[in-house]
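Engineer: sequence-free structure coming up:
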């Protein structure tokens, strides 16, 4: 492998799915990035002790129902200029808003590929010309958004979220499985 220059962009992938992280990492390495990997919050904190990545891709839902939002907050506190993209199979308006508030530059629903992520790194400014739809929000969408807001508040603890929502844990688990973004 060729020697990396000091100008080589450094990317941290915070993802607990080892196979996905490895595939994504290889794809970014082919594009000239130096790739670091952390499966969760603690490991990301350790990486930041030794490295200063300029870019990060963070999965929203990490092992043990941990929230990637905590990682976004950690990364942004480490370097407010770091470009952070949140990837999720559990997209919601609530978690998207929180991710941006905590320092992410973009929020992408899975499946997203390297092209999508790299484009997100380059698209950090807002776009006032984005089309506004006339479609009203459905009851199912509102329910889904509320569920996700409660999940985010509880760091994706399904039992606690179900308690706060006043439903059985298995009912919430079934709803989440039905609504999963593939």
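Structural biologist: Ah, there it is. Treat the numbers as computed from the prediction; the structure is a model and nothing was measured.
Engineer: going forward, measure contacts between C-alpha atoms and count neighbours the same way
Structural biologist: Will do.
Engineer: Can you spell out which helices and strands pack onto the longest helix along the chain?
Structural biologist: Scanning the chain for the helix with the most residues, using DSSP state H, yields helix 139-153. Contacts defined by 3 or more Cα pairs under 8 Å, 6 or more residues apart in numbering; DSSP states H and E place helix 139-153 against helix 93-102, helix 158-165.
Engineer: For that helix, buried residues please.
Structural biologist: By neighbour count on 16 or more other Cα atoms under 10 Å, the buried set for helix 139-153 is 144, 145, 146, 147, 148, 149, 150, 151, 152.
Engineer: Distance to residue 132 for those - can I get that in CSV?
Structural biologist: Converted to CSV, these look like this (distance: Cα to Cα, whole Å):
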residue, distance to residue 132
144, 21
145, 19
146, 22
147, 24
148, 23
149, 23
150, 26
151, 27
152, 26
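Engineer: what would the helices and strands packed on helix 139-153 look like in TSV with distance to residue 52 and mean neighbour count?
Structural biologist: Formatted as TSV, the helices and strands packed on helix 139-153 follow (distance: least, Cα to Cα, whole Å; neighbours: other Cα atoms under 10 Å):
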stretch	distance to residue 52	mean neighbour count
helix 93-102	18	18
helix 158-165	34	17
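Engineer: put this beside the first:
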């Protein structure tokens, strides 16, 4: 009997993780879940080598999902890795792809969108280009995300780089990103 492809699903939202795991099992995957980067690392240390991975970007415990993307890509360059986040930014998308992610999706994304992302082997030259300018609030969000990524997720260091109080930066990060 042919074995099912292995999928590692890492998201700190336990309910979302279980719902997505069930949906991916129905699509033919053997799913293993983790709710933090640390839990995922333990699974990898125990010998799990997934064929596919869905990794949330914003994780508890200080380490972002980008750390896990880099680690997973180091285990297998052929692994299909999709980064899923509620805090999408150009800076984190670029870093995720550089570190080995196959695709980057903003939440909410469903199982069908994730399946489609797994199948993407290259970019899409026909992707639509918006003629709408980005707002100042969105540019601020993007800049904050870039500085935070440059500081390896360290909020205190990012706040110093941005010339703002750490609590002010935390308040800005707690807000949902502006769409445009």
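Structural biologist: Cool, got the structure. Just so it is clear, the structure is predicted and the values come from calculations on it, not from any experiment.
Engineer: quick one: TM-score?
Structural biologist: Scored by TM-score structural alignment, normalised by the length of structure 2, the superposition of the two chains gives a TM-score of 0.90; 178 aligned residues with a Cα RMSD of 1.9 Å.
Engineer: still on that earlier bit, is it possible to export the helices and strands packed on helix 139-153 of structure 1 to TSV including distance to residue 69 of structure 1?
Structural biologist: Converted to TSV, those look like this (distance: least, Cα to Cα, whole Å):
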stretch	distance to residue 69 of structure 1
helix 93-102	6
helix 158-165	16
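Engineer: Kindly provide the distance from whichever residue in structure 2 pairs up with residue 142 of structure 1 to residue 86 of structure 2.
Structural biologist: Aligned by TM-score structural alignment, residue 142 of structure 1 pairs with residue 139 of structure 2. Residue 139 of structure 2 sits 17 Å away from residue 86 of structure 2, taking Cα to Cα, to the nearest Å as the criterion.
Engineer: Ok, residue 54 of structure 2 next?
Structural biologist: 13 Å.
Engineer: Compare these two (neighbour count), which wins?
Structural biologist: residue 54 (26 against 15; other Cα atoms under 10 Å).
Engineer: ok, that one touching residue 79?
Structural biologist: No. Counting by Cα atoms under 8 Å, residue 54 of structure 2 sits too far from residue 79 to count as a contact (10.7 Å).
Engineer: need the helices for structure 2, in chain order.
Structural biologist: Going by DSSP H, structure 2 shows helices at 14-26, 37-45, 65-75, 90-99, 111-119, 136-150, 155-162, 166-174.
Engineer: quick one, what contacts the spatially most central residue of structure 1?
Structural biologist: By Cα atoms, centre = their mean, structure 1 has its centre lying nearest to residue 86, at 2.5 Å. Neighbouring residues of residue 86 of structure 1 by Cα atoms under 8 Å, 6 or more residues apart in numbering: 57, 58, 59, 60, 68, 99, 104, 106, 107, 108.
Engineer: What lines up with it in structure 2?
Structural biologist: So residue 86 of structure 1 corresponds to residue 83, using TM-score structural alignment.
Engineer: From residue 14 of structure 2, how far out is the counterpart of residue 12 of structure 1 in structure 2?
Structural biologist: Mapped onto structure 2 by TM-score structural alignment, residue 12 of structure 1 lines up with residue 8. The spacing between residue 8 of structure 2 and residue 14 of structure 2, counted by Cα to Cα, is 14 Å.
Engineer: can you give me the end-to-end distance of stretch 125-133 of structure 1?
Structural biologist: 21 Å.
Engineer: meant to ask about stretch 98-110 of structure 2
Structural biologist: Across stretch 98-110 of structure 2, first to last residue, Cα to Cα, it's 24 Å.
Engineer: Specify, as a residue range, where that stretch falls in structure 1.
Structural biologist: Against structure 1, stretch 98-110 of structure 2 falls on residues 101-113 (TM-score structural alignment).
Engineer: Can you find the partner of residue 25 of structure 1 in structure 2?
Structural biologist: Checking TM-score structural alignment: residue 25 of structure 1 goes with residue 21.
Engineer: Neighbour count: residue 8 and residue 14 of structure 2, which is higher?
Structural biologist: Taking other Cα under 10 Å, residue 8 of structure 2 and residue 14 do not tie; residue 8 has more neighbours (25 against 13).
Engineer: thinking again about what came up before, name the residues of the match of stretch 98-110 of structure 2 that are buried.
Structural biologist: In stretch 101-113 of structure 1, counting by 16+ other Cα under 10 Å, buried: 102, 103, 104, 105, 106, 107, 108, 109, 110.
Engineer: thinking the first one is in contact with residue 76, fair?
Structural biologist: What it means is residue 102 of structure 1. Yes. With contact defined as Cα under 8 Å, residue 102 of structure 1 reaches residue 76; the gap is 7.2 Å.
Engineer: contacts for stretch 45-64 of structure 2?
Structural biologist: Residues outside stretch 45-64 of structure 2 that contact it (Cα under 8 Å, 6+ apart) are 5-12, 36-37, 65-66, 68-69, 75, 78-85, 87, 118, 153-154.
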